[in-house]
Every structure is written in C-alpha cells, then in structure tokens.
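Q: give me a 3D structure for the following:
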Amino acid sequence: MYQFNQDLHQLQQRINLFLENRFVAINTDPSPLNEAMKYGVLLGGKRIRPFLVYVTGRMLGASMEQLDYAAAAIESIHAYSLIHDDLPAMDNDNLRRGKPTCHIAFDESTAILAGDALQSFAFELLTEIPELSNQQKISLIKTLAIAAGVKGMCLGQSLDLISEQKQISLLALETIHRNKTGALLCAALKLGFLCSPHFEDQLLAKSLENYCAAIGLAFQIQDDILDIEGDSSVIGKPVGSDLATDKSTYPKLLGLQGAKQKAKKLYLQAIRELESLPFDTTPLQELAAFIINRRS
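A: Okay, the predicted model is just below:
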C-alpha cells in the first residue's frame, strides 16, 4: 500500500543529498556566497516542488537520476524567491522555517547575490541532465524560465506588493496567487512530465496542468488559513503577519469558512483531473489531500 509520508520523506532526503553534493564542488572562498546559497536552499522545507517533479516523472517512466537535476533546479528557483521575498524591501521577515532568514544570517547584499546565483544555478543544472535530448532540455529551460519570470512568479510577487493595504477583488487575488505560487508548482509537474517518454503528449500535459492549477491555488489558500489559525512553532514564522500588514487574503475576502470551502472545492477539481489518466496517480491524489490538510 502506498505510504505518502514515507515517500515524501524519502524524496526529501534524496533531493537534499543531491543538492548537498552539488555544493561540495562549488568554492567561492573568500566570499561567503556559496555558504549563503547553501543556507538558503538547505534551510529545510517540505520540498513539495521536488516531490511533484519526482512523482510525476516516476509515474510517466522517467529516470530518477534525470529527475534529480530537474528537482534541484526548481528547488533552487524556489529558494532564490524566498531569500528575496524575505528582504527588507519585500516582506522584511527575520524568520524562515524557524531559523534566521538569509539576510539576517549573512547580510543583505550577500542574500541578494545568493538569490541571483541560485537562479542561474537552476538553469545550469537543467543543461547538465544526462542522456536527455536537447529538445527536452530546451523545453525544460523554457518552462522554468516562464514560470519564474514576468509571466509567472515575479509577476505574482509584484502584483502582491502593489496590492498591500488595498481592497482588491477575488479575481485579482486569484491572479496574484496563480502566478506567485501556482506557476512554480505547475512548472514542477511539467518538469517531471518533460523528462519522461511522454513529453510530447499534449492531452496528458493539459490534464496534468489543470490538476496543478487547482492544487497551486489550494496551496496558497491553506497558507492564508494557517496565517490565522496556525501554530507559529509549527509554521516556523509568526502567525498573523498577513493581518498585521493588511494583505488581501482568501479568509479576508471569503471568511475563514469560505476559504476552507474554496480549498476543498479545488481539491475535488484536482482529483477529477486525475481520474481519466491511464497511470497510477495515487501519489498526486495524496499530495492534493496533504496540501489542504497540512499544518505548516
């Protein structure tokens, strides 16, 4: 019987070991840049994006050794985004996963450069995937670039910043989070798909994309819910920060119960997208349940 928590733990260990080994070969002495990059990417976390890369690729027959590079690439982009998110000019956070943020552990300029370097490092990794066609590598690079940039995560972050202390519509909030959070989650699934022998199956790609769009939005809604009723010691950051900064959130626009109902509806949409696929989608189903039930 499939054990989600065991699988998640094993894949967390796998990606952490792969990343640790990659950083052994990087020497930036006397600059602390390597240590700051390593600190940012190995600070902890659930590794949901690498997990999505692995379980999607594995489901579709991709090599786990090839998936290591794609999983490390997307986690590097995610780590860079968190380092920059925490900066004084952005969210100005001192804690990340219960530990000092990168600019606190090092300094602001080093944190900025660590984020910049992790972004470049991600694309370097994608070029190095062994025994993968150039067509697949180009598709991987393009997919990650679009998701991380002005058509995805960075756009979402910008919209989020300019929406602070303003009343915005539910549609505007959804646009923010489909880009800020959802784009990178969807990219993770696409990277796993693109490493597989099925990388040209567009109908399959569409079903997987619809699934991930639903869980990406559900992930952000659950984040908003945890900011209200979560436990700081479990989450690793102060509860109530969204309220303190008067950010627009799903509980603010829909009420706490309305936000929970919205997350459940998105979960059911995600499951429906998987039902027609001729593969064992159990890990993806379990991930969707984990996202709306997580406490951190």
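Q: contacts, neighbours, all on C-alpha from now
A: OK.
Q: figure out how far the helix or strand in which residue 292 is found is from the centre of its chain.
A: For residue 292, the element it lies in under DSSP states H and E is helix 282-293. The chain centroid and the centroid of helix 282-293 are separated by 15 Å, computed with C-alpha atoms, centre = their mean, to the nearest Å.
Q: show me which positions of it end up buried.
A: Residues of helix 282-293 classed as buried by neighbour count (16 or more other C-alpha atoms under 10 Å): 282, 283, 284, 285, 287, 288, 289, 291, 292.
Q: as a markdown table, those with distance to residue 125 would be great.
A: Compiled in a markdown table, the buried residues of helix 282-293 are given as follows (distance: C-alpha to C-alpha, whole Å):
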| residue | distance to residue 125 |
| --- | --- |
| 282 | 29 |
| 283 | 25 |
| 284 | 25 |
| 285 | 29 |
| 287 | 26 |
| 288 | 28 |
| 289 | 31 |
| 291 | 28 |
| 292 | 31 |
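Q: please give the structure of this sequence too, so both can be compared:
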Amino acid sequence: MTSQWALRRCLDRVEELGGAGLESHAYRAGVLGELHAVVGHDAWVWPLADPVTTVGVAPMAQGPFAGELPALISLRYRTAVNRWTALPVNPSRAVSLKQRVGDVPGRSALWGFLSRYGVVDVLSIAFADRWGLWGWLELWRGQGRSDFSIAEAQGLQTMSAAIATGLRNCSAREFQGGAPDGFTSGHRQAVLVLDEELSIVGQTESAALWLDLLQRAPRPYNGVPAEVLNVAAQLMAVECGVDAHPARSRVHVGSGVWASLSAAG
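A: Sure thing, here's the model as predicted:
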C-alpha cells in the first residue's frame, strides 16, 4: 500500500509541475511520471477536452492499441460505462471498470477490445472544475496484474483538483501571444468525409493546410488527425443516444490560433 508520505510527495510534485509554465504535453508527461510511483499501470490514455463540449483534443496515449486506434476511440465514445461525462466531478472520483461492473466486465461495450490486449482493469477519472471539463485519464493494467484497489483510486483522487487546475492553466497559456501575420491567411474552411470506420474517404482541397496543423494519429492512421477521430466519434455517440453534447471542439494549433471542428451526419 502506498504510504501517506508518498502520496503527499506526489501531490507536491504535481503542484510544482502545475506552476512550471509547461505546455500541456510536457505537463501531462510529468504528471504521469509522478503518478506511476503511486498508481502502477501498464498503458494509459489522456486526452484534453473542450471544456464546453467535453470532446477530446490533443490526446496522448501509450499502449499496444495504435493499430486499432479508430476502433478504440469509436467504442470509447459509445460506451456508457465510466464515460468521462458520467464520472463524478467537483470533486472528481476515480472509478475502476471492475469496481463499476463487478464480475460482469462485458457490461462495458469496450471489454471485448480490452480483453484482446490482455487488459484486466481500467481506472478512469475526469478532471473538471467550475469552469468546465479539462480532460480525462484512463490507466490500464495488463495480464498478471491485480485489479485497481480502492486505495489506489483514492490516491489518484488526491491529485485530481491540482491536475484540473494544471490543465486549465495550460489551456489559458495557449491564448497568450498573437499569431504571426498570415499564419492562417490561406486556411479556408475545409470538409472531410469519413466512413463508419473513421477513415477519410474524401476531402476538399482546402483541408490539407488544416491537417498539417492538427495532431496526427500514430501509424497506420497518421493521415487522420486525432482530433478529427474524436469529433467524429462524438457524433456517433450522439446518434446512438449515449451522450448529448454537440460533436464540436476547439483545438489550439499554435501561436494563439484556434481551429473549430464539427461533425455532421
């Protein structure tokens, strides 16, 4: 069991990272390094979120699932169990998959996908405050590991308020500094057409300039920005009645410039 001293030390380090002026990727990487010592895990997924629509942006992940990334994102958005929009917030509470479904993991539509990768449990938490939802984190444990314990979930909860503040501060810093002249002067409105597997099957000529500014998914889907996958998956979630938030997000693309993404059927 993690000691109270270790939890206090981890919280101190998380708070220090929050005040270090880091951009969001570096901040999340630093926090994950600290969390690993108190809540062991084998893989993880950590998107930021549009604080109003809750749609994921700028995702970071580490795990064996890159070859099925569109399927993972689609299933996660359409799975009600421990969905970030249904997790407790203010205060945030970490909830494991096994804690939620007991001995019937198949209650989660994501379980078939997870079990193919030997995942035994997933610990989920949403980082929110009175200004909105700033992201969510999911920690995965693989074969040979125990399920996440109540104590480990409580340890993660101890960090939640500081992490929410850190994520919000990262977002606020993205508004600082104006765009260079002509930064997006040639970037006209663009349209992408995706199929049900979230593969791009068509696009307007103007899309290429925007795609270069968005975060590409890992191989073999590096031609599709991760933010596009998320906003399209949210549309699917709305269409099947899992969530009612609009399929829309705002994404920082650098130098104080933001892109607005929306999906329609």
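Q: please state their TM-score.
A: Their TM-score after superposition, calculated using TM-score structural alignment, normalised by the length of the second structure, is reported as 0.27; 128 aligned residues with a C-alpha RMSD of 6.4 Å.
Q: what number of residues lie near residue 251 of the first structure?
A: Taking other C-alpha atoms under 10 Å as the neighbour definition, residue 251 of the first structure ends up with a count of 18.
Q: how far away is the closest residue to it other than its chain neighbours from residue 57 of the first structure?
A: Spatial nearest neighbour of residue 251 of the first structure, excluding adjacent residues (C-alpha to C-alpha, 6 or more residues apart in numbering): residue 259 at 5.3 Å. The spacing between residue 259 of the first structure and residue 57 of the first structure, counted by C-alpha to C-alpha, to the nearest Å, is 31 Å.
Q: what's the angle between the helix or strand hosting residue 265 of the first structure and helix 282-293?
A: Using DSSP H and E, the secondary-structure element containing residue 265 of the first structure is helix 256-275. In terms of direction (axes from the mean of the first three to the mean of the last three C-alpha atoms, to 10 degrees), helix 256-275 of the first structure departs from helix 282-293 by 170 degrees.
Q: which strands and helices sit next to helix 256-275 of the first structure?
A: Taking 3 or more C-alpha pairs under 8 Å, 6 or more residues apart in numbering; DSSP states H and E as the contact definition, the neighbouring helices and strands of helix 256-275 of the first structure are helix 202-229, helix 250-254, helix 282-293.
Q: by how many degrees do that helix and helix 202-229 diverge?
A: Going by the same axes, to 10 degrees, helix 256-275 of the first structure makes 160 degrees with helix 202-229.
Q: all strands of the stretch 101-250 of the second structure, in order?
A: Secondary structure of the stretch 101-250 of the second structure by DSSP state E, counting those that start in this stretch: the strands cover 121-129, 132-141, 192-194, 200-203, 248-254.
Q: no wait, the stretch 1-150 of the first structure
A: Taking DSSP E, counting those that start in this stretch as the criterion, the stretch 1-150 of the first structure carries its strands at 95-96, 99-100.
Q: out of these, which is the most enclosed?
A: Relative to the other members of these, strand 95-96 carries the highest mean neighbour count by mean count of other C-alpha atoms under 10 Å, namely a mean of 18.
Q: mind checking how far it is from the chain centre?
A: Distance, centroid of strand 95-96 of the first structure to centroid of chain: 17 Å (C-alpha atoms, centre = their mean).
Q: now swap in stretch 110-120 of the first structure and tell me
A: The gap between where stretch 110-120 of the first structure is centred and where its chain is centred comes out at 17 Å by C-alpha atoms, centre = their mean.
Q: give the buried residues for it.
A: Judged by neighbour count using 16+ other C-alpha under 10 Å, the buried positions of stretch 110-120 of the first structure are 110, 111, 112, 113, 114, 115, 116, 117, 118, 119.
Q: adding distance to residue 210 of the first structure, write the residues you listed out as JSON lines.
A: Rendered in JSON lines, the data for those read as follows (distance: C-alpha to C-alpha, whole Å):
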{"residue": "110", "distance to residue 210 of the first structure": "38"}
{"residue": "111", "distance to residue 210 of the first structure": "35"}
{"residue": "112", "distance to residue 210 of the first structure": "34"}
{"residue": "113", "distance to residue 210 of the first structure": "35"}
{"residue": "114", "distance to residue 210 of the first structure": "33"}
{"residue": "115", "distance to residue 210 of the first structure": "30"}
{"residue": "116", "distance to residue 210 of the first structure": "30"}
{"residue": "117", "distance to residue 210 of the first structure": "32"}
{"residue": "118", "distance to residue 210 of the first structure": "28"}
{"residue": "119", "distance to residue 210 of the first structure": "26"}
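Q: mind checking which of the residues you listed land in helices?
A: Judged by DSSP state H, the subset of these located in helices is 110, 111, 112, 113, 114, 115, 116, 117, 118, 119.
Q: looking at those residues, spot the one nearest residue 137 of the first structure.
A: Distances from these to residue 137 of the first structure were compared by C-alpha to C-alpha; the smallest belongs to residue 119, at 16.6 Å.
Q: who's in contact with residue 8 of the first structure?
A: The neighbourhood of residue 8 of the first structure, defined by C-alpha atoms under 8 Å, 6 or more residues apart in numbering, consists of residue 51.
Q: what does residue 27 of the second structure give?
A: Contacts here follow C-alpha under 8 Å, 6+ apart; on that basis residue 27 of the second structure touches 17, 18, 166.
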